[in-house]
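Asker: need coordinates for the following:
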Amino acid sequence: MLWVKAFHLVAVISWFAGLFYLPRLFVYHAASEDTISKERFKVMERKLYQGIMTPAAAVAILLGVWLMSFNPSYYMSSGWFHAKLVLVVVLFGYHHACGRLLKKFALDQNTRSPVFFRWFNEFPVLILIAIVILVIVRPF
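Answerer: Alright, predicted model coming up:
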């Protein structure tokens, strides 16, 4: 069980690293004006999303389900766990929103400002804080 938990945490950390970095790339991409920079950001964003973020999210979910299978009655009766699951679903929505924004950038159809992406970049931080508190403190 500890091995599964360790690799679950590695996957979650990898996923969050991408969720923090991709919107930061969007900030720089939205501010760029030359074609070379824009094309470079497109490659970086695509590789991050498809090569790191999405596989890390899938592994995190698979290992999370495996962890839950060790004691399903406990997890299904814990309020903190239900709240965590809601936040994970919200995080998947954010992940999907990043994918939609990536497609807009790939087609040179972004209409959002770098300031928007600076604020957009802060959202997963709030989710991370809430999930860590729920898992460690288990307030309910």
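Asker: from here on, contacts and neighbour counts on C-alpha atoms
Answerer: Noted.
Asker: could you measure from the spatially most central residue of the chain over to residue 57?
Answerer: Centrality entry for the chain: nearest residue to the mean C-alpha point is residue 19, 3.9 Å, by C-alpha atoms, centre = their mean. Distance, residue 19 to residue 57, using C-alpha to C-alpha, to the nearest Å: 10 Å.
Asker: re earlier: ok, the residue nearest to the centre of the chain to residue 78 distance?
Answerer: On the measure of C-alpha to C-alpha, residue 19 and residue 78 end up 27 Å apart.
Asker: against which helices or strands is the longest helix seen in the chain packed?
Answerer: Secondary structure of the chain per DSSP state H: the longest helix is helix 2-31. Helix 2-31 sits against helix 35-48, helix 54-69, helix 79-106, helix 114-120, helix 123-137, with contacts defined as 3 or more C-alpha pairs under 8 Å, 6 or more residues apart in numbering; DSSP states H and E.
Asker: here is a second sequence; please produce its structure as well for comparison:
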Amino acid sequence: MTVLWLKALHVFFMVAWFAGIFYLPRLFVYHAQTDEPAVKAQFKIMERRLWFFITPFAILTAVFGIWLIGIYGTSWLKVSGWLHAKLTLVAALYVYHFYLYRLVKQFANDTNTHSARFYRIINEVPVLVLLAVVILAVVKPF
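Answerer: Here you go, the predicted model:
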């Protein structure tokens, strides 16, 4: 498989993963705002299904990213400061991804303690991280 195909697949799965990462906290906002039991039950289903739907995209993003690093080699990795910064941010995104799962479980167990405002704020976090990751990957400032 050529490097360009690997990059294309890496970017594709990253975009698919981010679509879910952007949408799941939005579901949390609406879930936290409702008091209707039937609506809450529907949100529980949607949240669980979405998290499990996007998790393979997160895994495949990592697989193709690691494959690319392997192809470029360790000497390239050592001198690519921008990649070290990107990988740090990506690691934070995986922590965020699993934090979202924790929140899915809290909603499923009816133990949510956060407001809709909290979910609006955490909905914006991955946008900023994505901006930084794209700048690092495209501009390679260091």
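Asker: where does the TM-score land?
Answerer: With the length set by TM-score structural alignment, normalised by the length of the first structure, the two chains reach a TM-score of 0.97; 139 aligned residues with a C-alpha RMSD of 0.8 Å.
Asker: out of the helices and strands packed on helix 2-31 of the first structure, which gets nearest to residue 15 of the first structure?
Answerer: helix 54-69 (5.1 Å; C-alpha to C-alpha).
Asker: how close does that closest one sit to the second structure?
Answerer: Overlaying the second structure shows helix 54-69 of the first structure at a mean distance of 0.6 Å from the equivalent residues (mean C-alpha distance after the TM-score superposition for the first structure).
Asker: and that helix, what's buried?
Answerer: 54, 56-57, 59-61, 63-64, 66-67 (16 or more other C-alpha atoms under 10 Å).
Asker: repeat for stretch 39-56 of the first structure
Answerer: Neighbour counts over stretch 39-56 of the first structure (16+ other C-alpha under 10 Å) mark 41-42, 45-46, 48-49, 52-54, 56 as buried.
Asker: map residue 81 of the second structure onto the first structure.
Answerer: Per TM-score structural alignment, the equivalent position to residue 81 of the second structure in the first structure is residue 79.
Asker: how about residue 118 of the second structure?
Answerer: Checking with TM-score structural alignment, residue 118 of the second structure has residue 116 as its match.
Asker: residue 132 of the second structure too?
Answerer: Using TM-score structural alignment, residue 132 of the second structure pairs with residue 130 in the first structure.
Asker: and if you look at residue 28 of the second structure?
Answerer: By TM-score structural alignment, residue 28 of the second structure lines up with residue 26.
Asker: just residue 106 of the second structure next, same as before
Answerer: By TM-score structural alignment, residue 106 of the second structure lines up with residue 104.
Asker: that match: what's it in contact with?
Answerer: Residues near residue 104 of the first structure by C-alpha atoms under 8 Å, 6 or more residues apart in numbering: residue 110.
Asker: where's it relative to residue 140 of the first structure, distance?
Answerer: Separation of residue 104 of the first structure from residue 140 of the first structure (C-alpha to C-alpha): 41 Å.
Asker: residue 6 of the first structure too?
Answerer: From residue 6 of the first structure to residue 140 of the first structure the distance is 24 Å (C-alpha to C-alpha).
Asker: re earlier: list the contacts for the residue nearest to the centre of the first structure?
Answerer: 53, 95, 124.
Asker: tell me which of those residues is nearest to residue 11 of the first structure?
Answerer: Nearest member of the contacts of residue 19 of the first structure to residue 11 of the first structure, counting by C-alpha to C-alpha, is residue 53, at 9.2 Å.
Asker: lovely, talk soon.
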